[in-house]
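1. Provided below are the primary sequence and the corresponding predicted coordinates.
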Amino acid sequence: MVESEDEAEAACAVVLTPPLSLEGGLAAELRPANLAQRVLSLFLNVRPGSDLSHFQLPATFNLPKSQLQLYGEGVYCAGEDLLGRCARGRDSLERLACVVAWSISTTRPPIFGFAPYNPVLGETHHVSTTSGCGGGLNVLLEQVSHRPPVTALHATDARGEVRLVWCQSPAPRFHGASVEAAVRGARELRLLRHAETYVIGCPGLLIRLFPSPACEWSGDVRVVCAESGLEAQLSYCRTRRSFLGFGGGDARCVRGRIFRSAEPGDTLCEIDGFWDRQVTRRDLATGEVSVLYDAQRAIGDLATPVVQDRKVGWI
């Protein structure tokens, strides 16, 4: 039997799923019934304190994409060119603020009860874009270790101004009423034209099982540039303290400050807002308040990538 050209093309078509975004996207497609009850049933035989790095998750709880793709989408799926803005900053303070804004943009809305597929050792995810930072990005990810699971990423822009290098390993642990997934390792953002390297941390993911199921980013993040001597500290937290998991206000709050590493007590700018709305920066010297990050523009209703070259899968 001879297949037609259309049938052959359909058989090898690249199927892409929507990225995680504020509105619609993948979250709108994944709404099974009794999800909280199904999630709780997974941990009936798991002891508090257990390491979940090798926990076998049933396929019904997996997102239709791997951890590599999820990491990669945080780099190449964005509504505005925040990476390019880092390279265009007029001075070291503005560039650090832009790097902070970009790091916040990689914080995407998690979906309770779902996790990406674990990549196999040696698995890769390669995407080349024709738009965005510096006229396009070339992003390559590889699973370089299975136990513990470690993912490496390398990305460059078309103009040769920005380079991303990072190596990360999630470390989930069960605590009875919650699962905390710390992200070990660091991300490096190198602005080659300015000879600056920014070392960026990552918040942890907190999955609350009791009293009400929820999924939120939490923890402290540092952004450090040794060349400029500037540093930022961010805290992903709730607006109020919770009592036994009850209350606590909004869980998507981001607060922090920018200061000189040599003078940690001398704050240059204060950062405050919500990573799913707006984050502002207040210059303490002038009192000026400006929008540091606008989530609606950066990750609001992101479109599914479109494959332009089906032979190599470029988007």
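-> Happy to help now that I have it.
2. contacts, neighbours, all on C-alpha from now
-> Noted.
3. what's around residue 183, how many residues?
-> Counted with other CA atoms under 10 Å, residues neighbouring residue 183 total 16.
4. helix or strand: which one has the closest residue to it other than its chain neighbours?
-> Spatial nearest neighbour of residue 183, chain neighbours left out: residue 170 (4.5 Å); criterion: CA to CA, 6 or more residues apart in numbering. Per DSSP states H and E, residue 170 falls inside strand 162-174.
5. check which residues of that strand are buried.
-> In terms of neighbour count (16 or more other CA atoms under 10 Å), strand 162-174 has its buried residues at 162-174.
6. same check on stretch 125-144?
-> Under the neighbour-count criterion of 16+ other CA under 10 Å, stretch 125-144 has 125-129, 132-134, 136-144 buried.
7. now render the buried residues of strand 162-174 as CSV, adding distance to residue 273.
-> Written out in CSV, the entries for these read as follows (distance: CA to CA, whole Å):
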residue, distance to residue 273
162, 27
163, 28
164, 26
165, 28
166, 27
167, 28
168, 26
169, 28
170, 26
171, 27
172, 27
173, 29
174, 30
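8. and these, which is closest to residue 114?
-> Proximity to residue 114 was ranked across the buried residues of strand 162-174 by CA to CA; first place goes to residue 172, at 13.8 Å.
9. count of residues packed around the closest residue to the closest one other than its chain neighbours?
-> Setting aside the residues directly before and after it, residue 172 is nearest to residue 181 in space (CA to CA, 6+ apart), at 3.8 Å. Neighbours of residue 181 under the rule other CA under 10 Å: 22.
10. give me the angle between whichever strand or helix holds residue 181 and strand 162-174.
-> Taking DSSP H and E as the criterion, residue 181 maps to strand 178-191. Angle of strand 178-191 versus strand 162-174, following axes from the mean of the first three to the mean of the last three CA atoms, to 10 degrees, is 170 degrees.
11. still on that earlier bit, which elements pack onto the strand holding residue 170?
-> Using 3 or more CA pairs under 8 Å, 6 or more residues apart in numbering; DSSP states H and E as the contact test, the elements touching strand 162-174 are helix 82-88, strand 150-157, strand 178-191.
12. quick one: work out the angle between the last one and strand 150-157.
-> Angle between the axes of strand 178-191 and strand 150-157 is 30 degrees (criterion: the same axes, to 10 degrees).
13. report the buried residues of strand 178-191.
-> Of all the residues in strand 178-191, those buried under the rule 16+ other CA under 10 Å are 178-184, 186-191.
14. what does it rub up against?
-> Residues from elsewhere that reach strand 178-191, judged by CA atoms under 8 Å, 6 or more residues apart in numbering: 86-87, 161-174, 196-210.
15. next up, a structure to set beside the first:
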Amino acid sequence: CEQCVAAFAVSAVASQWERTGKPFNPLLGETYELIRDDLGFRLLSEQVSHHPPISAFYAEGLNNDFVFHGSIYPKLKFWGKSVEAEPKGTMTLELLEHNEAYTWTNPTCCVHNIIVGKLWIEQYGNVEITNHKTGEKCVLSFKPCGLFGKELHKVEGYIQDKSKKKLCALYGKWTECLYSVDPATFEAYKKNDKKNTEEKKSSKQ
């Protein structure tokens, strides 16, 4: 179940990949309501603060199977040619049938080339998803792009129990897909990949 929640949390930022248009700027007190009978949920959101801009939302399954709520409070930083949005709000997902509650915060989002050039977005930072019933955690690392773009869109991490024993590894790209694999297999792959990279560097020198 933790793997599915991790995939859900990652999917929430996946939709931002090509969202480079002018952001929606609701007025204080403005609300938005959505009911999707075909998908089995309804949602209500409201702009609860203007300075700083904070949006709150509440969604629930029409079959009383889940509740999803939280707040979105992006703390903006301007770096000349880019703007960084550090999220401050907490997401909470309650799976009512399992009596489980999960919380997490989203990674930092950065929009590049805001002055000139083609806009592009990257996400980076750690996301920690906590299962408050079992104490299990999923710790995901969204990789920054780097100089040559090798780490662009990459995300990887582990699901661990309350004693921090690794139960499974997750990896992939937040724009494409997420895979689950045995931790030992994943660590062996990373070790081998690091070795091959170092060998390539030494052969070029």
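-> Good, I have the coordinates. Predicted model only: the values in this text are computed from it and were never measured.
16. if we can go back for a sec, the strand holding residue 181 of the first structure aligns to what range in the second structure?
-> Applying TM-score structural alignment, one finds that strand 178-191 of the first structure aligns to the residue range 82-95 of the second structure.
17. hey, where'd the strands end up in the stretch 151-300 of the first structure?
-> Counting by DSSP state E, counting those that start in this stretch, the segments of the stretch 151-300 of the first structure that form strands are 162-174, 178-191, 196-200, 204-208, 214-225, 230-237, 253-260, 263-274, 278-283, 289-294.
18. give me the mean deviation of the fourth one from the second structure.
-> Mean deviation of strand 204-208 of the first structure relative to the second structure after superposition (mean CA distance after the TM-score superposition for the first structure): 1.4 Å.
19. can you check the fifth one too?
-> Overlaying the second structure shows strand 214-225 of the first structure at a mean distance of 1.2 Å from the equivalent residues (mean CA distance after the TM-score superposition for the first structure).
20. pull up the aligned stretch in the second structure for that strand.
-> Per TM-score structural alignment, the counterpart of strand 214-225 of the first structure in the second structure is residues 120-131.
21. buried set for that stretch?
-> 121-124, 126-131.
22. how much space separates residue 226 of the first structure from residue 169 of the first structure?
-> 24 Å (CA to CA, to the nearest Å).
23. equivalent analysis for residue 176 of the first structure, please.
-> The span separating residue 176 of the first structure from residue 169 of the first structure equals 22 Å under the rule CA to CA.
24. try residue 183 of the first structure
-> The spacing between residue 183 of the first structure and residue 169 of the first structure, counted by CA to CA, is 6 Å.
25. hmm, back to that, including distance to residue 288 of the first structure, could the buried residues of strand 178-191 of the first structure go into TSV?
-> Putting the buried residues of strand 178-191 of the first structure into TSV (distance: CA to CA, whole Å) gives the following:
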residue	distance to residue 288 of the first structure
178	40
179	40
180	37
181	37
182	35
183	34
184	35
186	32
187	30
188	29
189	27
190	28
191	27
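26. how long is stretch 176-189 of the second structure end to end?
-> End to end - CA to CA - stretch 176-189 of the second structure spans 20 Å.
27. need the contact list for the equivalent of residue 167 of the first structure over in the second structure.
-> Alignment note: residue 167 of the first structure maps to residue 71 in the second structure; criterion TM-score structural alignment. By CA under 8 Å, 6+ apart, the contact set of residue 71 of the second structure is 54-57, 89-91.
28. possible to save the residues you listed as CSV with distance to residue 192 of the second structure?
-> Listed next are these as CSV, based on distance: CA to CA, whole Å:
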residue, distance to residue 192 of the second structure
54, 45
55, 44
56, 45
57, 44
89, 38
90, 37
91, 36
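29. which of those lies closest to residue 184 of the second structure?
-> The shortest separation between residue 184 of the second structure and any of these is 30.4 Å, and it belongs to residue 91 (by CA to CA).
30. separation between the closest one and residue 187 of the second structure?
-> Distance of residue 91 of the second structure to residue 187 of the second structure, given as CA to CA: 30 Å.
31. what of residue 202 of the second structure?
-> From residue 202 of the second structure over to residue 187 of the second structure (counting by CA to CA), the distance is 23 Å.
32. the two: who's more crowded?
-> A count of neighbours by other CA under 10 Å puts residue 187 above the other of residue 202 of the second structure and residue 187, at 12 against 9.
33. sec struct for the more buried one, please.
-> Applying DSSP: H, G, I helix; E, B strand; the rest coil to residue 187 of the second structure yields a three-state assignment of helix.
34. just residue 109 of the first structure next, same as before
-> Three-state assignment for residue 109 of the first structure (three-state DSSP): coil.
35. contacts only, for the equivalent of it over in the second structure.
-> With TM-score structural alignment as the matching criterion, the partner of residue 109 of the first structure in the second structure is residue 16. Contacts were defined as CA under 8 Å, 6+ apart; by that measure residue 16 of the second structure touches residue 121.
36. returning to that earlier point: same check for the contacts of residue 71 of the second structure, but in the first structure.
-> Among the contacts of residue 71 of the second structure, the ones still in contact in the first structure (both residues aligned by TM-score structural alignment, their matches' CA atoms under 8 Å) are 54-57, 89-91.
37. the residue nearest to residue 183 of the first structure touches residue 147, doesn't it?
-> No - checked against CA atoms under 8 Å, the pair residue 170 of the first structure and residue 147 is beyond contact range at 11.1 Å.
38. quick one: closest of the strands of the stretch 151-300 of the first structure to residue 103 of the first structure.
-> Minimum separation from residue 103 of the first structure across the strands of the stretch 151-300 of the first structure (CA to CA) falls at strand 196-200, 7.4 Å.
39. the closest one vs the second structure, mean deviation?
-> Once the two models are superposed, strand 196-200 of the first structure sits on average 0.7 Å from its counterpart in the second structure (mean CA distance after the TM-score superposition for the first structure).
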